[in-house]
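**Q** What follows is a predicted structure for the sequence shown.
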Amino acid sequence: MLEENAKSQLGQDIHVLHEIYKGKKNGYFVEIGAYDGVEYSNTYLMEKDYGWKGLLVECNTRWITSIYQNRDCIFMPYAAYNEDNKVLDFYDTGHGLSGLVETNSHISSFSAPKIYVLTKKLTTMLDNARAPNFIEFLSIDTEGSEYEILLHHDFDKYLFGYICVEHNFIIDNRLKIRGLLESKGYVLSRENRVDDDYIHKSLLVNNA
């Protein structure tokens, strides 16, 4: 299915909207690692054509202006991580491989400017955004910190129906994420190149 505002790299937005939620209007999304808010966005189509609201998280100051210009949803300029208000080094490589040095040590090998970023836990940001307790879609692409973000999230307070998480073929992180999400009631829905997708078992029951 072709849609003009579909921006995701691997068809994630089309898959979630039409295969999982059957064209649902007015859902809620969270996209961590939002880049510029448009290119490769897994949620741009949801907002622009389907009336979804949501939260974008992106700590790279390079993209703040673009996000404000192109998106209408809530935006938080923090680094999602395992604790609140920690200051960490972030290397801006100028493309989608930028990330926290603490969870991605190879990034320092790039000739890239370093900036300092403030961390927030996912649960804290959802509290501040006054997000609903059930969130249809979570997308995480943070080049190495995905497990730490999920490990310290309160799934009892905020439940996600469908999660798309990048693993980038880092086997240890991929397995830890899988074990964690399975313990929270998720089932691996599909492997999509650099991403693994998980669906909560409650959606499987409702769609049966």
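**A** Sure thing, it's come through.

**Q** all contacts plus neighbour counts: C-alpha atoms, from now on.
**A** Fine.

**Q** Would you mind identifying the next helix or strand past the longest helix that the chain contains?
**A** Counting residues, the longest helix in the chain under DSSP state H turns out to be helix 171-183. Following helix 171-183 in sequence order, the next helix or strand is strand 186-192 (DSSP states H and E).

**Q** other SSEs contacting the longest helix of the chain?
**A** Where contact means 3 or more Cα pairs under 8 Å, 6 or more residues apart in numbering; DSSP states H and E, helix 171-183 is packed against helix 146-151, strand 186-192.

**Q** let's bring in a second one:
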Amino acid sequence: TDPYYIRYPPNSTPRHYSKIYATWIFIDSYLQDFYGDKHRGGFFVEAGALDGEYMSNTLQLEQAYNWTGLLVEPDSDNYSELLKTKRKAWLSPSCLSLYSFPHASLLKKSRENDEESNWLMRATSSLITNEDSFGRDNPKIFTLYETVQCFPTDSLLSALNVTHVDFFSLDIEMVEAEVLSNFPFEKISVDLWAIEHRILGVPQLKEPASLMNYTLADLKKFGFSANIIETREKLIDTFEDQKFIKFMISKGYYYLDMTCALVGDYLFLRKASNLFKSLKVPKEREFRTYVCEEKKVHAVAWPSFEIKSLRDPHHYPGLQYKDLI
């Protein structure tokens, strides 16, 4: 019996969900530019895999470019659906350990009756790490709890004899930093990370939707009031977790981009990888810790799903770094 509960199901063709979410478009656009037809047969890890289809960051790589990998999903309801999709990947009904050793944890699961919103609720299943994690239940949402087994990431990958990951999608509801703090970067190389992360405990500032089409530089250039500029600067500080960014930089990564929202999707690229070398990033920019100063922000709602409104303009179009005038 596999001590990590890893399964490799037969491959078939899963059905497709409509890809309307800006975060998916943001991440997938980079995957297409970096990989696409140029890199077939790669290896991915997706932690927080849900059913393997809904908002999956790896399904396209598998179906179009013959990738395989490891899908990790601790929610037993989601995992049951994941088995039905028959992804061409290894599956584990576990969580990633918050420590350097295996442990059991309590998982909080929120549900609604509406099918579409229910999947949005399923995507919020989270580990209980302290009393505050229980939160206050919404009367329109019912909450379930289950005990789940967590394994160190390197234990799961070692079981598969994997030491290099081309793309790692980490979306595990606000415990990403704990998992990464115990990740063996010196033992397992990951070229590209997509990490959902937010700064906990910060006030949720808002600005008018009409300002979202302006970068911070635009606000200053066009003479907006000091109050508006100050609000934008504070917003950026709530988006970009400097401690988290600097941690990833210390592990040899380039801060590529993020979605510039309260719950942000960060992209980090390994500087020793050929992908990073192809960008030709100027030396003075390799250790940057801010990207939202030069981008439009999406604090309230996504005004557009156009890639150019989501991505750092230094890396759009194409993937060679360009200076902005």
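**A** Yes, it's here. Model, not experiment: these values are computed from the prediction.

**Q** Turn the helices and strands packed on helix 171-183 of the first structure into JSON lines, columns for distance to Leu175 of the first structure and mean neighbour count.
**A** Output for these, formatted as JSON lines (distance: least, Cα to Cα, whole Å; neighbours: other Cα atoms under 10 Å):
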{"stretch": "helix 146-151", "distance to Leu175 of the first structure": "10", "mean neighbour count": "21"}
{"stretch": "strand 186-192", "distance to Leu175 of the first structure": "12", "mean neighbour count": "15"}
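
**Q** for the ones you listed, which one sits closest to Gly33 of the first structure?
**A** Checking these against Gly33 of the first structure by Cα to Cα gives helix 146-151 as the closest, at 9.9 Å.

**Q** In the second structure, what stretch matches the closest one?
**A** The aligned range for helix 146-151 of the first structure in the second structure is 176-181, by TM-score structural alignment.

**Q** So what touches the matching stretch?
**A** Leu96, Ser97, Leu98, Tyr99, Thr153, Leu170, Ile195, Glu196, His197, Phe244 (Cα atoms under 8 Å, 6 or more residues apart in numbering).

**Q** Following superposition onto the first structure, what is the mean distance for that stretch?
**A** Overlaying the first structure shows stretch 176-181 of the second structure at a mean distance of 0.6 Å from the equivalent residues (mean Cα distance after the TM-score superposition for the first structure).

**Q** Val87 of the first structure: what's it in contact with?
**A** Contacts of Val87 of the first structure (Cα under 8 Å, 6+ apart): Tyr116, Val117, Leu118, Thr119.

**Q** circling back: want to try CSV for the helices and strands packed on helix 171-183 of the first structure, with distance to Trp52 of the first structure as columns?
**A** Shown next, in CSV, are these (distance: least, Cα to Cα, whole Å):
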stretch, distance to Trp52 of the first structure
helix 146-151, 23
strand 186-192, 22
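
**Q** so which of these comes closest to Lys25 of the first structure?
**A** Nearest to Lys25 of the first structure among those is strand 186-192; the distance by Cα to Cα comes to 21.9 Å.

**Q** In the second structure, what stretch matches the helix or strand just after the closest one?
**A** Per DSSP H and E, the first helix or strand lying C-terminal to strand 186-192 of the first structure is strand 195-200. Using TM-score structural alignment, strand 195-200 of the first structure corresponds to residues 265-270 of the second structure.

**Q** mean shift of that stretch relative to the first structure?
**A** Mean for stretch 265-270 of the second structure is 0.7 Å (mean Cα distance after the TM-score superposition for the first structure).
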